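Asks: Please find the sequence and the predicted model below.
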Amino acid sequence: MIVPVPEELLPADRLGRVHFVGIGGAGLSGIARIMLARGITVSGSDAKDSRTLEALRALGARCHVGHAAEHVHDVDTLVVSTAVREDNPEVVEARAQGLRLLPRSAALESVMRGRRVVAVAGTHGKTTTTSLLTVALQHCGADPSFAIGGELNESGSNAHEGSGDLFVAEADESDGAFLVYSPAAALVTNVEADHLDNYGTEEAYHAAFTRFLDRIDPAGFLVVCVDDAGAADLAEQSRARGLTTVGVGESAAADLRAEGLTFAGSTSTFTAVDRGRRLGQVTLRIPGRHYVLDALAALAAGLRLGFAFDDLRRGLEAFTGTRRRMELKGEAAGVRVYDSYAHHPNEIAGDLQAARSLAGEGRVVVGFQPHLVSRTKIFGAAMGQALGAADEVVVMDVYVAREDPEPGVNGAMVAGHVPLSPERVHFEPSWSAVPAALAGRARPGDLVLTLGAGDVTLVGPEVLQLLQERADDTGEGHAQQD
């Protein structure tokens, strides 16, 4: 459901007792964590228990499994996830009581009030870029607050209440949330059509990023990856408005360039060149060109904030990733299993390029779960084309999330567009049959990659278990799980 942003946005310390409907989600749990650190009374509910709820309970939150009207009888403000339905009993009761209702965007803005906000936006790469910038700043001696749509491997957390004045925030455009924030500076990784269930047209989606420029402090700056056509157009608009704009990328149009890219296994190396001046070489511990561009944007922002290249480089090189972004789940029977959040055709292509580097001489076996009926309807063919970079593909049915199923919009339509021979592509509508389908295709030396924004993330551990059982039967060795 869409909760309107109230005309008056209050700082967090004036919201009273705050209840989160959907507190286990990546966005809401991070905001709750920051509020708890500030001594605000927090409660919340989610459809099922999770390690996120356990962590929030340990910090002092009252977390319920399941939704019920009585959960909101002693609260002042409700923060509501977009995945929540209009008939949710807590929302219905809150409206009956006349309680304050906030969308995620307004709640995040409330905790960012009074801080120097650096907002990271873009169609792809927001979580990784926000994470890279956060870790780089930490290695410079700063202690920024942060709110990220994924968990940092270094801290195991998606949010933190820092002691400094900087607040690094992932600025999501999916529901227009980024148009609520007022950042001192911003990064835009790329601008490609997505979330057309909300925006309707590609033109409207691009127009939202143009409006985002109005939210940036005129005395601040914008970092943009000019290798991307949509972001390059945004850079031109930004410069025309007189906003300090830093272009990054490999192209000659970039102010801060990555030169001499090389990829070896799980590492990516490049030389950073700032307006013709060679700053030095950076070796990332994450593979893929798209991650190099994310790191370059984080580096540009850190430099513009006044931090030294050598300190920022140490942070970038220390970064080991975020959960669900090319995350190694483990190894069994000579097969490594990775998991990633990629659900848009270009994200799929980027992660498959990284997987190919990681696999070396082995094959890449992919399990893909399309996310959202609306996205699959629009991009299903392109998803299938992108999956053609794998060696073996198992396509699951659509994870419908907040939408309802639609006849004919399913995983089969994606599988039908994968440009591989029929025996190398399989549509498996039964979730429980997917782990066996993947394990059965994997051979020693191969890399299995599960892709998608839904519950496909749970498939990897089951694949590892099946591979281990096979290894036990053949005496091939023991599994290792991360």
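Replies: It's in. The structure displayed is predicted, hence computed values, not measured ones.
Asks: from here on, contacts and neighbour counts on C-alpha atoms
Replies: OK.
Asks: Could you report the neighbour count for the residue nearest to residue 230 when sequence neighbours are not counted?
Replies: In space, and not counting its chain neighbours, residue 230 is closest to residue 191: 4.7 Å by C-alpha to C-alpha, 6 or more residues apart in numbering. Per other C-alpha atoms under 10 Å, the neighbour tally for residue 191 reads 22.
Asks: Assign residue 191 to one of the three secondary structure states.
Replies: Here residue 191 is recorded as coil under DSSP: H, G, I helix; E, B strand; the rest coil.
Asks: could you pull out the helices for the stretch 201-350 of the chain?
Replies: 202-215, 229-240, 289-304, 309-318, 345-359 (DSSP state H, counting those that start in this stretch).
Asks: Buried ones in the second one, by neighbour count?
Replies: Translated: helix 229-240. By neighbour count on 16 or more other C-alpha atoms under 10 Å, the buried set for helix 229-240 is 230-232, 234-235, 238.
Asks: just the helices in the stretch 351-482 of the chain please.
Replies: Under DSSP H, counting those that start in this stretch, the stretch 351-482 of the chain gives helices at 373-387, 411-415, 434-441, 459-474.
Asks: tell me what the last one is packed against?
Replies: Right, helix 459-474. If you count contacts as 3 or more C-alpha pairs under 8 Å, 6 or more residues apart in numbering; DSSP states H and E, helix 459-474 packs onto strand 327-332, strand 335-340, helix 434-441.
Asks: and among the helices of the stretch 201-350 of the chain, the most buried is which?
Replies: Highest mean neighbour count among those (mean count of other C-alpha atoms under 10 Å): helix 289-304, with a mean of 24.
Asks: contact partners of that helix?
Replies: For helix 289-304, the external contacting residues (C-alpha atoms under 8 Å, 6 or more residues apart in numbering) are 125, 128-130, 132-133, 136-137, 187, 189, 223-225, 246, 248-249, 256-258, 261, 268, 270, 272, 284, 308-309, 312-313, 316, 350, 354.
Asks: the strands in the stretch 151-300 of the chain, which residues?
Replies: Counting by DSSP state E, counting those that start in this stretch, the stretch 151-300 of the chain has strands at residues 159-160, 166-170, 185-188, 221-225, 244-249, 256-264, 267-274, 277-284.
Asks: Next one for the comparison:
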Amino acid sequence: MKINLGKRELIHFIGIGGIGMSGLALIMNGLGFRVQGSDISENKNIDRLKQKKIPIFLNHNKKNLKNSTVLVISTAIKKNNPELVQAKKLKLPIYTRGEMLGHIVSLMKNIVVTGSHGKTTTTSLLSSIFGSAKLDPTIINGGVLNSFGNSAKLGKSNWCLIESDESDGSFLKIPFTYSIITNIDAEHLDFYKSLENLKKNFSSFIEKTPSLGKTFICIDDKNIKEVIKKTNNKNFYTYGLSKDANFNITNTLQKEKYSEFNLKIKIPGSKKEIKKIKIPLIGMHNIKNAASCAAVAFLIGINDKTIKEGLKNFKGVQRRFNFLFKKNDALFFDDYAHHPTEISSVLEGVKEVYKKREIICIFQPHRISRVKNLKFEFSRSFKKADTVILCPIYKASENIKLGFAYEKFAKLIIKNSNINLIKIENEDSLKKLIKQTGYGEKIYIGMGAGSISNWMRNL
């Protein structure tokens, strides 16, 4: 389905305050389209849109659609939303964010980053390499890059770096030249219904790899291994710790302020090694993310020196193991980890680097459905921590029943992760607890996708 958008169109975004929606609105505004949008409350994304003079309505009302000719909706929008109902009545064309994004980037050379975890960091690392190579790409990311204080940027070149969200299947709608699949995990099963169905979608994604492009996949991931066995299009390269990888990670080293690794390249026409690649990040998951970016950059012809410079000078992404402050010798960090795999990956990296410190994880579960579906996986993900401070569930507009006592969930974590656990009721009780215990050789990490980031900063 092709759409032709004249400059006289007025494109209305419902849920414009989301990180993905605000990023797309910024890019379209930069391309000269007239955009506006609505959401239920102010946030930093909306502040960034207002700086660009994009009109924002802080409510959902059918009157907001006056003069609008096209509607873009986020996946969070319910069918009874008054603006969506009105748009259907007016017979306006309605597109999901993924569809609109696909149309906007269809004329660019796209590198799409997808997978269950690590997409935002990987897209950001890639953009740092492109910055060092002076390629000035358009960037559409799922997190705010510290290097330019935004989640999206319109570049002058024909390259576009896109974090593509697999949560609603829309990643299949975005055309790509090159792509990275970081991993495949039991996430967003409320949409996919089963892990098998999720894997089929990733298989369809790999099948789309064009003959003059390439997909880069992490061979260490067991679900990816199963997917590529059943995929007919073999136009991909592998990366990872496995010796069978086309881009093999070796000689890893992890310190408090950085990680280092070598990358052995074994592809037709190239047998070489890039040595001592440094990234200002910790954790094996981030070493793999950086390796995928180095692999893509190498294939498109960026030289070794520029690749290393781009990765070494990476400025980070907001909410990805960000250092907040130090108080009475204790260190405080903020992280977006909200899935069992993400939690255990972050904690493994922290344990490897901060060997002498007591690790306290302040965990705010995100979504009732996620806790319900993955309670056993969550209960085993805190093994590298010493203590878990368990916050109430951040519901994220879900009104379903958990189906078991929250107290039982707490006991399951204690049993399966073998840690101490303190259950708190709200932000005030966290403040009191930290005032009493926040000192000495400890590291506190706030984890979750809800309000926990603000709680940590408010400390």
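Replies: Yep, that arrived. Values in this document were obtained by computation on a predicted structure and should not be read as measured data.
Asks: what about residue 217 of structure 1, neighbour count?
Replies: Look at residue 217 of structure 1: counted by other C-alpha under 10 Å, it has 16 neighbours.
Asks: My guess is it contacts residue 238. True?
Replies: No. Counting by C-alpha atoms under 8 Å, residue 217 of structure 1 does not reach residue 238; the two are 11.9 Å apart.
Asks: how much does stretch 287-299 of structure 2 stray from structure 1?
Replies: For stretch 287-299 of structure 2, the mean distance to aligned residues of structure 1 following superposition is 0.6 Å (mean C-alpha distance after the TM-score superposition for structure 1).
Asks: where's that stretch relative to the chain centroid, distance-wise?
Replies: Distance of stretch 287-299 of structure 2 from the chain centroid (C-alpha atoms, centre = their mean, to the nearest Å) equals 17 Å.
Asks: which residues of structure 1 does that stretch align to?
Replies: Mapping stretch 287-299 of structure 2 onto structure 1 (TM-score structural alignment) gives residues 292-304.
Asks: And the residue opposite the residue nearest to residue 230 of structure 1 in structure 2 once aligned, how far from residue 203 of structure 2?
Replies: Aligned counterpart of residue 191 of structure 1 in structure 2: residue 184 (TM-score structural alignment). Distance of residue 184 of structure 2 to residue 203 of structure 2, computed by C-alpha to C-alpha, to the nearest Å: 11 Å.
Asks: What about the equivalent of residue 27 of structure 1 over in structure 2, how many residues nearby?
Replies: Matched to structure 2 by TM-score structural alignment, residue 27 of structure 1 sits across from residue 20. Look at residue 20 of structure 2: counted by other C-alpha under 10 Å, it has 24 neighbours.
Asks: Residue 20 of structure 2 contacts residue 142, doesn't it?
Replies: Yes. Judged on C-alpha under 8 Å, residue 20 of structure 2 makes contact with residue 142 at a distance of 5.8 Å.
Asks: coming back round to it: just name the most buried of the helices of the stretch 351-482 of structure 1.
Replies: helix 411-415 (a mean of 24).
Asks: looking at it, residue 45 of structure 2 is touching residue 17, isn't it?
Replies: Yes. Using C-alpha under 8 Å, residue 45 of structure 2 is in contact with residue 17, at 5.6 Å.
Asks: Looking at those two, which is more packed in?
Replies: Neighbours were counted for residue 45 of structure 2 and for residue 17 using other C-alpha under 10 Å; residue 17 has more, 27 against 19.
Asks: That one: what's it in contact with?
Replies: 38-39, 42-43, 45-46.
Asks: at 6 Å what do you get?
Replies: By C-alpha atoms under 6 Å, 6 or more residues apart in numbering, the contact list for residue 17 of structure 2 reads 39, 45-46.
Asks: Dump those residues into JSON lines; add secondary structure and distance to residue 31 of structure 2 as well.
Replies: Listed next are the contacts of residue 17 of structure 2 as JSON lines, based on DSSP: H, G, I helix; E, B strand; the rest coil; distance: C-alpha to C-alpha, whole Å:
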{"residue": "39", "secondary structure": "coil", "distance to residue 31 of structure 2": "23"}
{"residue": "45", "secondary structure": "helix", "distance to residue 31 of structure 2": "19"}
{"residue": "46", "secondary structure": "helix", "distance to residue 31 of structure 2": "19"}
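Asks: can you list these in CSV and add distance to residue 24 of structure 2?
Replies: Below are those laid out as CSV (distance: C-alpha to C-alpha, whole Å):
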residue, distance to residue 24 of structure 2
39, 15
45, 11
46, 13
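Asks: Counting neighbours, what do you get for residue 423 of structure 1?
Replies: Residue 423 of structure 1 - counted by other C-alpha under 10 Å - has 8 other residues nearby.
Asks: Could you measure from it over to residue 337 of structure 1?
Replies: In this structure, residue 423 of structure 1 and residue 337 of structure 1 are 22 Å apart, going by C-alpha to C-alpha.
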